[in-house]
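Asker: Predicted model and sequence below, questions to follow.
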Amino acid sequence: MLSHTSPDKSSLLLPAQVVGSVISPEALRSLDSLNINILCDVVEFRADGFPAGFDGLPEAMDRCPLPALLTVRRPDEGGLNALSPADRQARIEALLPHARLLDLEIASLPDFPAVLSQAQALGIPVIASLHDFTGTPDKDALEAAAERAMGMGAAAVKFATTLRRTADLATLMALQEESAVPMATMGMGPMGRVSRLLLANLGSVLNYGYLDRPTVPGQWPAGRLRELIRELKGE
């Protein structure tokens, strides 16, 4: 069982929060017309999906009625626009003061000490993430990755893996159920939608849906995901 003596740094990192992702200028323009408060609990701003020179994100993040989660995804874990590490760091540092949460890959933590220091100074919890588009690592490997992330100051960990067989889903379920640290788990691929409902009900703290179009295979629309999670929990 994974355990760690780290305090919960944010009331946002509670089980079954639904995240709605905004990944393009088109989605950002439609954000104001959505009744966002009934669709999700947190809005993820995927800044890697916006072209260089786009300057509308700070205002949109400040104006958003829900907590803003900042993500600038690395290309080898699904990031858009092939951003270099320097480009990613510059975007994070510029937008972090407008965020309430930061998603940074576990693989990127050692490379971005200045970002981690900035997040700590601003009191912004870091969700350390891992995305595997080929399969699901075994439980021991995922637990080891989580331990590394928590040791580097993460407030929570997030694992999004591709489910090739039911045993992969069982791995994520056991990992989530036994974790003593704030954790978000989700599957991708044909079993992705089922996995997101099961894992949310096992305590996954952040559960991702889309507001305009899916960001990975296996996502629900955010509003529908929120409805189903509540129904399954009897709310």
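Answerer: Okay, I see it.
Asker: When you work out contacts or count neighbours from here on, use the C-alpha atoms and nothing else.
Answerer: Noted.
Asker: Give me the three-state assignment for the most centrally placed residue in the chain.
Answerer: Nearest to the geometric centre of the chain sits D103, at 5.8 Å (CA atoms, centre = their mean). Under DSSP: H, G, I helix; E, B strand; the rest coil, the three-state class of D103 is strand.
Asker: Report the contact partners of it.
Answerer: Applying CA atoms under 8 Å, 6 or more residues apart in numbering, we find D103 in contact with L69, L70, T71, V72, V126, I127, A128, S129.
Asker: Run a quick neighbour tally on the residue lying closest to S10 once chain neighbours are set aside.
Answerer: In space, and not counting its chain neighbours, S10 is closest to P125: 6.8 Å by CA to CA, 6 or more residues apart in numbering. Using other CA atoms under 10 Å, P125 has 24 other residues around it.
Asker: next one: D55
Answerer: Close neighbours of D55, defined as other CA under 10 Å, add up to 10.
Asker: quick one: the helices in the chain?
Answerer: 25-31, 36-39, 57-63, 85-95, 113-122, 139-151, 166-178, 192-201, 222-232 (DSSP state H).
Asker: Identify whichever of these lies nearest to F133.
Answerer: Among these, the nearest to F133 by CA to CA is helix 192-201 (11.9 Å).
Asker: relative to helix 166-178, how tilted is that closest one?
Answerer: Orientation check (axes from the mean of the first three to the mean of the last three CA atoms, to 10 degrees): helix 192-201 against helix 166-178 gives 20 degrees.
Asker: putting a second one here so we can go through both:
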Amino acid sequence: MKQLPFLNDAADHRAAVDSSTPAATPAAANPRRPAIIVPVQATAAEEIARQCGAIADTGAVDVIEWRIDPVIAAVTSVRNTDSNAAATADSAEMEPRDLAEAVLNLAPYVTAAGLPVLMTLRTGFEGGQAEVGEDVYTEVLRTVISGLAEEAGLPEPAKRSAGVTWALDVEIERSGATELIEAAQDRGISVVASHHNFAGTDSAEAMGATFTAMADAGADVAKIAMMPTSGADVAELLGATARAEETLGIPVLGISMGQLGRASRIMGADFGSCATFAQLGESSAPGQIAVADLAGVIDELYG
């Protein structure tokens, strides 16, 4: 198992204020342990801050996944309601920079918890809440990348990023994926390339090809998530992940979703997965396990 590359040793931002030797996240302190990632899907600033703080308070989480597709969906809904116009995805897609600015304005509420942040704009193509087209997807993320990078010269209190480590999820199937990977990495932001199938499990050959395509595109991490219909599907996913871990030079992450796929979330590291997703409150995908329960098992297995 190759370690997730955007873990930081200064993860506990509140401890960093009081100590010159900040606490590391569990996976940063123990390379044998897969990272635990917990999603936040709230859209209101105060609720985002509350959830992120609660995640950090567990002491068991390495990364917050900030799902910005609910933010995009909420901004789009308000705009369409206020304009009294016919609510269509196309009308919302005309102003991607406004959507990106709404995301950037919420960033301080995420980073206040001090944990590394994986920003994810999950499209409707792959089971998310953002019904945006290819061009808008690329433009929103490109603008967000630039907005975070432009803060490098600002005084610390003015920074949206608050000194934490950022990473970006890029759906490898989107037409602008390679461009986004390059743009993020040019600004020091790690990229998790992703592919999701909520309808079934791709063939072993297709999963292997997807992992390879992600590595060839220059991603820092390659992630696939499949929906199993049988135990054999889970085994196929784990096998494809193990082969990718052995042959590719980047960390990989393979998830089999739903109740049937829980083995991939608990013991995925044995098959090469660098991380696993848990939930604190609302889940972002079927089969996520409560963070306290999952962390306890991982402590026993990889502690």
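Answerer: Good, I have the coordinates. What you see is a predicted model; the values in this text were computed from it and never measured.
Asker: one step back: of the contacts of D103 of structure 1, which stay in contact in structure 2?
Answerer: Counting by both residues aligned by TM-score structural alignment, their matches' CA atoms under 8 Å, the members of these that carry over to structure 2 are L69, L70, T71, V72, V126, I127, A128, S129.
Asker: Rebuild these as a markdown table, extending it with distance to L197 of structure 1.
Answerer: Shown next, in a markdown table, are the kept ones among the contacts of D103 of structure 1 (distance: CA to CA, whole Å):
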| residue | distance to L197 of structure 1 |
| --- | --- |
| L69 | 21 |
| L70 | 24 |
| T71 | 23 |
| V72 | 26 |
| V126 | 24 |
| I127 | 20 |
| A128 | 21 |
| S129 | 19 |
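Asker: Got a PyMOL select line for the buried ones in the residues you listed?
Answerer: Selecting only the buried entries of those in PyMOL, with 16 or more other CA atoms under 10 Å as the criterion:
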select buried, resi 69+70+71+72+126+127+128+129
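Asker: Which one of the kept ones among the contacts of D103 of structure 1 is nearest to E147 of structure 1?
Answerer: Among the kept ones among the contacts of D103 of structure 1, A128 lies closest to E147 of structure 1 (CA to CA), at 10.6 Å.
Asker: aligned partner of F271 of structure 2 in structure 1?
Answerer: Aligned counterpart of F271 of structure 2 in structure 1: L202 (TM-score structural alignment).
Asker: ignore the last one, M226 of structure 2
Answerer: By TM-score structural alignment, M226 of structure 2 lines up with T161.
Asker: ok, for its match, nearest residue in space, not its chain neighbours?
Answerer: D132 (4.7 Å).
Asker: packing partners for the longest strand along structure 2?
Answerer: Across structure 2, the strand with the greatest residue count (assigned by DSSP state E) is strand 190-197. Packed against strand 190-197 of structure 2, as judged by 3 or more CA pairs under 8 Å, 6 or more residues apart in numbering; DSSP states H and E, are the following elements: strand 166-171, helix 177-186, helix 204-216, strand 221-226.
Asker: That strand aligns to what range in structure 1?
Answerer: Using TM-score structural alignment, the residues of structure 1 aligned to strand 190-197 of structure 2 are 125-132.
Asker: Any chance you could list what contacts that stretch?
Answerer: 9-10, 77-78, 100-107, 109, 116, 119, 149, 153-162.
Asker: Please produce a PyMOL select command covering the buried subset of the residues you listed.
Answerer: Buried subset of the contacts of stretch 125-132 of structure 1, written as a PyMOL selection, criterion 16+ other CA under 10 Å:
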select buried, resi 100+101+102+103+104+105+106+107+109+116+119+149+153+154+155+156+157+158+159+160+161+162
